[in-house]
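**Student:** pasting a predicted model and its sequence here:
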Amino acid sequence: MTLQEKLLEVKELKTYFMTNRGVTRSVDGVSFTIEHGEVLGIVGESGSGKSVTSYSVMGLVDEPGEIVGGEILFEGKDLTKISKKELKKLQGNSISMIFQEPVTSLNPLLKIGYQISENIILHQSMNKRMAKQKSIEMLKKVGIARANELYNAYPHELSGGMRQRVMIAIALSCNPKLLIADEPTTALDVTIQAQILSLMKNLRMDINTSVMIISHDLGVIAELADRVLVMYAGQVIEEGNVFDLFKSPKHPYTLGLINSTPKITDTKELLDSIPGTVPGPSEMPTGCRFHPRCKFAMKKCVNHEPFLQKLSSGSKVRCWLHEEKEVNIVDESE
């Protein structure tokens, strides 16, 4: 592997679900890269394909789901073509995941210390005594006081924030090169959320782990990400540097997401919202998938699907507004 090689390259990924109602194209031609030590944020409404993208990278898509096309190159190796045995060696070791619900991800019948140690023994070839010592060190690293005592606690004895810290300890116990975090702060109160985000920031710097963080919360993405991928109806519709994207969004959907996020300086009584919902698999519109909800939609948007084009600023956008030149979209209601 050369130093210039990307840690992760996803090329035209297609993950479909075969159901009685037909084929659901959850991820439909998604491409992106993650550099060594970089944090990529993926944002979008429920149903946009964010989590299925992360599960595809992790190798956790089960029937009726199937990766039907594309490549997932991790350090140059295509994860869609390796054996289950090879994939299992990577899972929890080189690639780890923090799942959305720690309550369902942790085994309620096993002590948290055992659940951390189990991963370390499996991937790090340590004996039980060494694995216990490493587990306690990881609990301390994620900010859990009384780590020696809580090593023997069961998940139900911990708060939601503590359980999420345990999940992070498990995910980072083998010093992964890529950490995937799927809605890591969902259902946590604001104080605990801030602590978890600060923890992830510090740990990223400590062990230089690349992070792919999935969230519907733009505040979380702005706090952690270097670069942002905006997804809608299974496609990437905008990609750019986190500062540029928030300062000057290029896609009407991204603008809508930003405007619908509450700000401390807002004096409006009601939040702005994007009309309608993400289309279901059986009601996918022709042309641009966002056009039924878009206030900037043109005749061309209805019949012709836009491609993901690179702008002079370095951003990428899937929108006919930018066909001839880069434009700044402005919400006239402001």
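**Tutor:** Cool, got the structure.
**Student:** all contacts plus neighbour counts: C-alpha atoms, from now on.
**Tutor:** Will do.
**Student:** ok, which stretches of the stretch 101-250 of the chain are helices?
**Tutor:** 102-105, 112-124, 128-141, 147-150, 160-172, 190-207, 218-224, 242-247 (DSSP state H, counting those that start in this stretch).
**Student:** what's the most buried one of these?
**Tutor:** helix 160-172 (a mean of 25; mean count of other Cα atoms under 10 Å).
**Student:** which residues does it contact?
**Tutor:** Helix 160-172 is touched from outside by 92, 96-99, 102-103, 106, 112, 115-116, 119, 135, 138-139, 141-144, 155, 179, 184, 188, 192-193, 196, with contacts defined as Cα atoms under 8 Å, 6 or more residues apart in numbering.
**Student:** contacts only, for Lys140.
**Tutor:** Counting by Cα under 8 Å, 6+ apart, Lys140 has contacts Ala147.
**Student:** how near is it to Arg146?
**Tutor:** According to Cα to Cα, to the nearest Å, Lys140 and Arg146 sit 8 Å apart.
**Student:** Leu271 too?
**Tutor:** 43 Å.
**Student:** do Ile170 as well
**Tutor:** 17 Å.
**Student:** Leu197 too?
**Tutor:** Leu197 is 21 Å from Arg146, by Cα to Cα.
**Student:** and for Asp189?
**Tutor:** 22 Å.
**Student:** next: Ile72.
**Tutor:** For Ile72 relative to Arg146 (Cα to Cα), the value is 40 Å.
**Student:** which of the two has more neighbours?
**Tutor:** Ile72 (25 against 11; other Cα atoms under 10 Å).
**Student:** ok, the residue nearest to the more buried one when sequence neighbours are not counted - how many residues close by?
**Tutor:** Distances taken as Cα to Cα, 6 or more residues apart in numbering put Val10 closest to Ile72, at 4.6 Å, once the chain neighbours are dropped. Val10 has 19 neighbouring residues, counting by other Cα under 10 Å.
**Student:** ok, and here's another one to check against it:
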Amino acid sequence: MEHALLTVNRLKTYFYTEDGVVPAVDDVSFAIKKGEVVAIVGESGSGKSVTSLSVMRLIENPGKIAGGEILFEGRNLVDISLKKMRELRGNQLAMIFQEPLTSLNPVFTIGNQLAESIRLHQKKNKKEAIKIGIEMLEKVGIARANQVYDQYPHALSGGMRQRVMIAMALSCNPKLLIADEPTTALDVTIQAQILRLMKDLIEEFGTSILLITHDLGVVAEMADQVIVMYGGQVVEQADVFTLFKEPKHPYTKGLIDSTPKIHEWKEELNSIPGTVPGPFEFPEGCKFADRCPFVMDKCKAESPPVIEIGKGHVVRCWLHGEKGLKLNESKSFT
């Protein structure tokens, strides 16, 4: 995509285990423009987090980026040295992890960890780094920032720790922020505050965000574009309005139908039958074939290609061939 900040092109990240090769990310492509929020959704095990870790070059043995490109401002992150990558991480690329307590070092104060990246990437002295760190804590809505700066992670609540992580991620004004399930470990009230905070920071800094989540409510609130992943593959991608109004892949439809709606009363929610298979248990053809109510013989035999069915709307499904069924026909998830 022209003028994209980040372009991921046919990315393949494999894990080489004693039992065989696991294609955790298998031929994934997408792009993020400046100031855009792109959400990746799917069940646990779909490849969302591995995709984000691949972008940050944080995949460790036995994992390896086996193919494809990750172009950041036209520069292929797959090919650059680890030294150059460390210069980008925390500076132009930043990441918020799912559980801040495990991401913060328990033996160092909040201020010590916050100032480290500021001094490293912005070349500030200790006094300047402290001033910027306290300002960032205030910017993310932490009261008594001076006191919190000198506290240890265990002394803070989950919501405050997540705010600290956001402050650390944004302390060097990154161009791209990757947020991996940033609200999962928080209660509903704190979730809303964190999402509002992220929106405000997007407007102030113009930061692009790659949002990893399984919560469609968060997607509807935050995203411009949505990528639906299953079995390490992109099964559907569209702008947020199109995806919620006209889902084309059975898996996307199942996810949306499984979400409770405030204007509908149901004694029992719809659900997608079965569970995500283990890494060596996916069927030969379409990876969703064993759980799909629209499955055809072709689905079990051949892996479907990615088909563009509208401007910016792509889907990986045989249902959209010339003889395929349509999703509004009688079959549905129960």
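**Tutor:** Sure thing, it's come through. What you are looking at is a predicted structure, and each value in this text was computed from that prediction instead of being measured.
**Student:** who touches the residue nearest to Ile72 of the first structure in this structure?
**Tutor:** Val30, Ser31, Phe32, Thr33, Gly70, Glu71, Ile72, Leu73.
**Student:** cutoff 10 Å now
**Tutor:** Counting by Cα atoms under 10 Å, 6 or more residues apart in numbering, Val10 of the first structure touches 29-34, 53, 57, 70-74, 78.
**Student:** now those: which count as buried?
**Tutor:** With burial judged by 16 or more other Cα atoms under 10 Å, the buried subset of those is Gly29, Val30, Ser31, Ile34, Thr53, Val57, Gly70, Glu71, Ile72, Leu73, Phe74.
**Student:** nearest to Glu45 of the first structure among those?
**Tutor:** Thr53 (13.7 Å; Cα to Cα).
**Student:** map that closest one onto the second structure.
**Tutor:** Matched across to the second structure, Thr53 of the first structure falls on Thr51, judged by TM-score structural alignment.
**Student:** mind checking what secondary structure its match has?
**Tutor:** helix (DSSP: H, G, I helix; E, B strand; the rest coil).
**Student:** that one reaches Val25, doesn't it?
**Tutor:** Yes: Thr51 of the second structure lies in contact with Val25 (Cα atoms under 10 Å); the separation is 6.5 Å.
**Student:** next, show the common contact partners of these two.
**Tutor:** Leu11, Lys12, Thr13, Ile65, Gly232.
**Student:** wait, what's in contact with whichever residue in the first structure pairs up with the third one?
**Tutor:** Okay, so that is Thr13 of the second structure. Alignment note (TM-score structural alignment): Thr13 of the second structure maps to Thr15 of the first structure. Contacts for Thr15 of the first structure (Cα under 10 Å, 6+ apart) come out as 24-30, 49, 52-53, 55-56, 61, 65-70, 234.
**Student:** excluding its backbone neighbours, what's nearest Ala129 of the second structure?
**Tutor:** Ala115 (5.3 Å).
**Student:** that neighbour pairs with which position in the first structure?
**Tutor:** With TM-score structural alignment as the criterion, Ala115 of the second structure matches Ser117.
**Student:** hang on, Glu12 of the first structure in a helix?
**Tutor:** No: under three-state DSSP, Glu12 of the first structure falls outside any helix and is assigned strand.
**Student:** which residues does the aligned residue in the first structure for Ile132 of the second structure contact?
**Tutor:** In the first structure, the residue matched to Ile132 of the second structure (TM-score structural alignment) is Lys134. Contact analysis of Lys134 of the first structure by Cα under 10 Å, 6+ apart lists Ile116, Ser117, Ile120, Met126, Lys128, Lys140, Ser173, Cys174.
**Student:** how close does the fourth one sit to Asn119 of the first structure?
**Tutor:** To tie it back to what came earlier, the one meant is Met126 of the first structure. Met126 of the first structure is 10 Å from Asn119 of the first structure, by Cα to Cα.
**Student:** distance to Gly278 of the second structure for the shared contacts of Thr51 and Val25 of the second structure - can I get that in a markdown table?
**Tutor:** Shown next, in a markdown table, are these (distance: Cα to Cα, whole Å):
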| residue | distance to Gly278 of the second structure |
| --- | --- |
| Leu11 | 21 |
| Lys12 | 18 |
| Thr13 | 17 |
| Ile65 | 20 |
| Gly232 | 12 |
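**Student:** and these, which two are the farthest apart?
**Tutor:** Ile65 and Gly232 (13.2 Å).
**Student:** compare neighbour counts for these two and give me the winner.
**Tutor:** The neighbour comparison of Ile65 of the second structure against Gly232 (other Cα under 10 Å) goes to Gly232, with 25 against 19.
**Student:** does that one touch Ser29 like I think?
**Tutor:** No: here Gly232 of the second structure does not reach Ser29: they are 11.4 Å apart, not a contact under Cα under 10 Å.
**Student:** now for the two: what residues contact both?
**Tutor:** Joint contacts of Gly232 of the second structure and Ser29 (Cα under 10 Å, 6+ apart) are Lys12.
**Student:** what's the match for Gln100 of the first structure in the second structure?
**Tutor:** By TM-score structural alignment, Gln100 of the first structure lines up with Gln98.
**Student:** and for its match, the neighbour number?
**Tutor:** 21.
**Student:** how about Pro64 of the first structure?
**Tutor:** By other Cα under 10 Å, neighbour count at Pro64 of the first structure equals 10.
**Student:** for Arg318 of the first structure, see how far away it is.
**Tutor:** 29 Å.
**Student:** what distance do you get for the match of Ile132 of the second structure to Tyr151 of the first structure?
**Tutor:** Applying Cα to Cα to Lys134 of the first structure and Tyr151 of the first structure gives a distance of 11 Å.
**Student:** what's the overlap in contacts for these two?
**Tutor:** Joint contacts of Lys134 of the first structure and Tyr151 (Cα under 10 Å, 6+ apart) are Ile116, Ser117.
**Student:** quick test: name the residue nearest the centre of the second structure.
**Tutor:** Ile212 (2.1 Å; Cα atoms, centre = their mean).
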